[in-house]
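In: using only what follows, build the 3D model:
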Amino acid sequence: MSSDPAYYSDRAPTRPTPAANRGGGVAVLVAVLVGAAVAVGLGAFGRIHDPQFFSVSVAGFSSGTAVKSWLATLAVTLALFQLASAFAMYRLIPGGRMPSWIATAHVWSGRLAVLATVPVAVHCLYALGFQSGDSRVFFHSLFGCFFYGVFVTKMLLLTRKGLRPWVIPIVGGLLFFVLVYVWLTSALWFFQTTGVTF
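Out: Take a look at the predicted model:
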């Protein structure tokens, strides 16, 4: 979402002109191609890099995998707030006006969610690499790279004007779905396997 709370003012959206629509289509295509290049680049690095089997650890946690699982859980929790606040900003929640702070909170929860994923990505790519030993690990690796590709796509699109009104919500929803899938195939699996431990 935009970092400017005024972006979510009560003004009715204006219909983009045909020229703006064409420019918006090009912007979407360029953003998607850049995002795809990021995802492929991360996957290629993870595939050719020799796994080091250690990367991120924090005092008080039993392992780097535990750290990764809890950081991923924090990211998903913040993403759930992102989803709820996005519904509020798009007037999809019945009730009165949205709180004045919701747009700022939406922006910062998104920033913190992505920040929480960075050590997780470093651990996955550096310590483990892109793996395909079984379907869970393969799809986790695939969607982990895809997550950053979608993230880059969304960030590039947020700076563009003249986009169709559904573009940002679709990309944001895809980003949320991918993050949840990555969490389900890693942190949730870890907690189910070892118990809810630190």
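
In: only C-alpha atoms for contact and neighbour calcs from this point on.
Out: Fine.

In: which element is the residue nearest the centre of the chain on?
Out: For the chain, the residue nearest the mean C-alpha position is Leu175 (4.5 Å; CA atoms, centre = their mean). Element membership for Leu175 (DSSP states H and E) is helix 167-184.

In: what does the helix or strand where His140 lies contact?
Out: Under the criterion of DSSP H and E, His140 resides in helix 135-158. Helix 135-158 has contacts (CA atoms under 8 Å, 6 or more residues apart in numbering) with 1-2, 27-28, 31-32, 34-40, 42-43, 121, 130-132, 168, 171-172, 174-175, 178-179, 181-182, 185-186.

In: same question for stretch 19-37.
Out: Stretch 19-37 has contacts (CA under 8 Å, 6+ apart) with 146, 148-154, 156-157, 160-164.

In: let's go with 10 Å and repeat that
Out: If you take CA atoms under 10 Å, 6 or more residues apart in numbering as the criterion, stretch 19-37 is touched by 15-18, 38-43, 145-157, 159-164, 167-168, 171.

In: off-centre distance for it?
Out: Relative to the centre of its chain, stretch 19-37 is centred 19 Å away, using CA atoms, centre = their mean, to the nearest Å.

In: what do you get for stretch 131-149?
Out: Here stretch 131-149 is found 14 Å from its chain centre; the criterion is CA atoms, centre = their mean.

In: which of the residues in that stretch are buried?
Out: By neighbour count on 16 or more other CA atoms under 10 Å, the buried set for stretch 131-149 is 131, 136-137, 139-149.

In: please generate a structure for the following sequence too, so the two can be compared:
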Amino acid sequence: MATLPSDGRAAPVTGGTRVLVAFILAGVAVSVALGVYGRVHEPTGGGLFTLGFPSLMWMKVSLATAAMVLAIVQLLTALRMYGRLGRTPAPRATAVTHRVSGVLAVVLSAPVAFHCLWSLGFGAYDTRSLVHSLFGCVFYGVFVTKMLTLRSRRVPAWALPILGGTLFTVLVVVWLTSAMWFFANGFPDY
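Out: Model (predicted):
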């Protein structure tokens, strides 16, 4: 990790930092592409499938809530792996649980995101829908950045926990402005 020289000049940018910046730019490109697609695509107003749920909205809220629960598992297992929970090294099962819960969370979020963009488009009708749309797009950008970082040995070690925490925080905002909002508002029939 680069440190500031004692004379106050900026620390030199390392190759790992350049790689991280490139990964962040890739994530930004994904976020922007999703947002642009959601904004220019004519929303269909209906879904292509409901996976057996009574309605499209029930499917989205249920899958988003399941993804949120898995994200909490992600948070707890990450804290355990980084030594923030427990005193002994984390067992191998912790890392396996972390990976599996992460894959499942993203798999569950995919039909939700697809239907948000396909059926509803990028919402700017009110503050809640705007925040939800922005953070929904950012979620996949941060996800791409985190996955690229995870596979690189050149990126500074501090980047991965920061990206993981950012991904968790973004998902919390997405969930609060969607599923939680529906629960709090009597779950209107959509």
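
In: mind checking the TM-score on these two?
Out: TM-score of the superposed chains, computed with TM-score structural alignment, normalised by the length of the second structure, equals 0.89; 178 aligned residues with a CA RMSD of 1.8 Å.

In: coming back round to it: so among the contacts of helix 135-158 of the first structure, which ones count as buried?
Out: For the contacts of helix 135-158 of the first structure, a burial check counting by 16+ other CA under 10 Å picks out 1-2, 27-28, 31-32, 34-36, 38-40, 42-43, 121, 130-131, 168, 171-172, 174-175, 178-179, 181-182, 185-186.

In: so which residues of the first structure form helices?
Out: Under the criterion DSSP state H, helices of the first structure are mapped to 18-48, 64-89, 102-122, 135-158, 167-184, 187-194.

In: and those: which comes nearest Phe54 of the first structure?
Out: Closest of the helices of the first structure to Phe54 of the first structure is helix 64-89, at 7.1 Å (criterion: CA to CA).

In: so that closest one matches what in the second structure?
Out: Aligning helix 64-89 of the first structure against the second structure (TM-score structural alignment) gives residues 56-81.

In: please apply the same query to stretch 148-155 of the first structure.
Out: Under TM-score structural alignment, stretch 148-155 of the first structure corresponds to residues 140-147 of the second structure.

In: give me the mean deviation of that stretch from the first structure.
Out: For stretch 140-147 of the second structure, the mean deviation from the first structure after alignment is 0.5 Å (mean CA distance after the TM-score superposition for the first structure).

In: would you mind measuring from the aligned partner of Gly25 of the first structure in the second structure to Gly164 of the second structure?
Out: Aligned by TM-score structural alignment, Gly25 of the first structure pairs with Thr17 of the second structure. Taking CA to CA, to the nearest Å as the measure, Thr17 of the second structure falls 17 Å from Gly164 of the second structure.

In: before we move on, what about Gly186 of the second structure?
Out: Distance from Gly186 of the second structure to Gly164 of the second structure, counting by CA to CA: 32 Å.

In: contacting residues around the corresponding residue of the second structure for Phe130 of the first structure?
Out: Taking TM-score structural alignment, the alignment pairs Phe130 of the first structure with Phe122 from the second structure. By CA under 10 Å, 6+ apart, the contact list for Phe122 of the second structure reads 34-43, 116, 129-130, 132-134, 136-137.

In: what about 7 Å?
Out: 35, 38-39, 133 (CA atoms under 7 Å, 6 or more residues apart in numbering).

In: and the residues you listed, which is closest to Val61 of the second structure?
Out: Among the contacts of Phe122 of the second structure, and counting by CA to CA, the member closest to Val61 of the second structure is Ser133, at 15.0 Å.

In: any idea how far that closest one is from Gly121 of the second structure?
Out: Counting by CA to CA, the separation of Ser133 of the second structure from Gly121 of the second structure is 8 Å.

In: how about Arg18 of the second structure?
Out: Arg18 of the second structure is 34 Å from Gly121 of the second structure, where distance means CA to CA.

In: who has more neighbours, those two?
Out: Gly121 (23 against 13; other CA atoms under 10 Å).

In: now for the more buried one: which residues touch it?
Out: 38-39, 41, 43.

In: what's the most distant pair in the residues you listed?
Out: Largest separation among the contacts of Gly121 of the second structure by CA to CA: Arg39 and Pro43, giving 8.9 Å.

In: start to end distance for stretch 117-135 of the second structure?
Out: In stretch 117-135 of the second structure, first residue to last residue: 13 Å (CA to CA).

In: go on, stretch 177-195 of the first structure?
Out: Terminal-residue distance, stretch 177-195 of the first structure (CA to CA): 24 Å.

In: contacting residues around it?
Out: The contact list for stretch 177-195 of the first structure, computed with CA under 7 Å, 6+ apart, reads 69, 72-73, 76, 136, 140, 143-144, 147.

In: try 8 Å
Out: Residues contacting stretch 177-195 of the first structure (CA under 8 Å, 6+ apart): 66, 68-70, 72-73, 76, 136-137, 139-140, 143-144, 146-147, 197.

In: quick check: closest non-adjacent residue to Leu64 of the second structure.
Out: Quick fix: residue 64 of the second structure reads Ala, not Leu. Closest residue in space to Ala64 of the second structure, ignoring its immediate chain neighbours: Ser109 at 6.1 Å, by CA to CA, 6 or more residues apart in numbering.

In: aligned partner of the one you found in the first structure?
Out: When the first structure is aligned by TM-score structural alignment, the residue opposite Ser109 of the second structure is Thr117.
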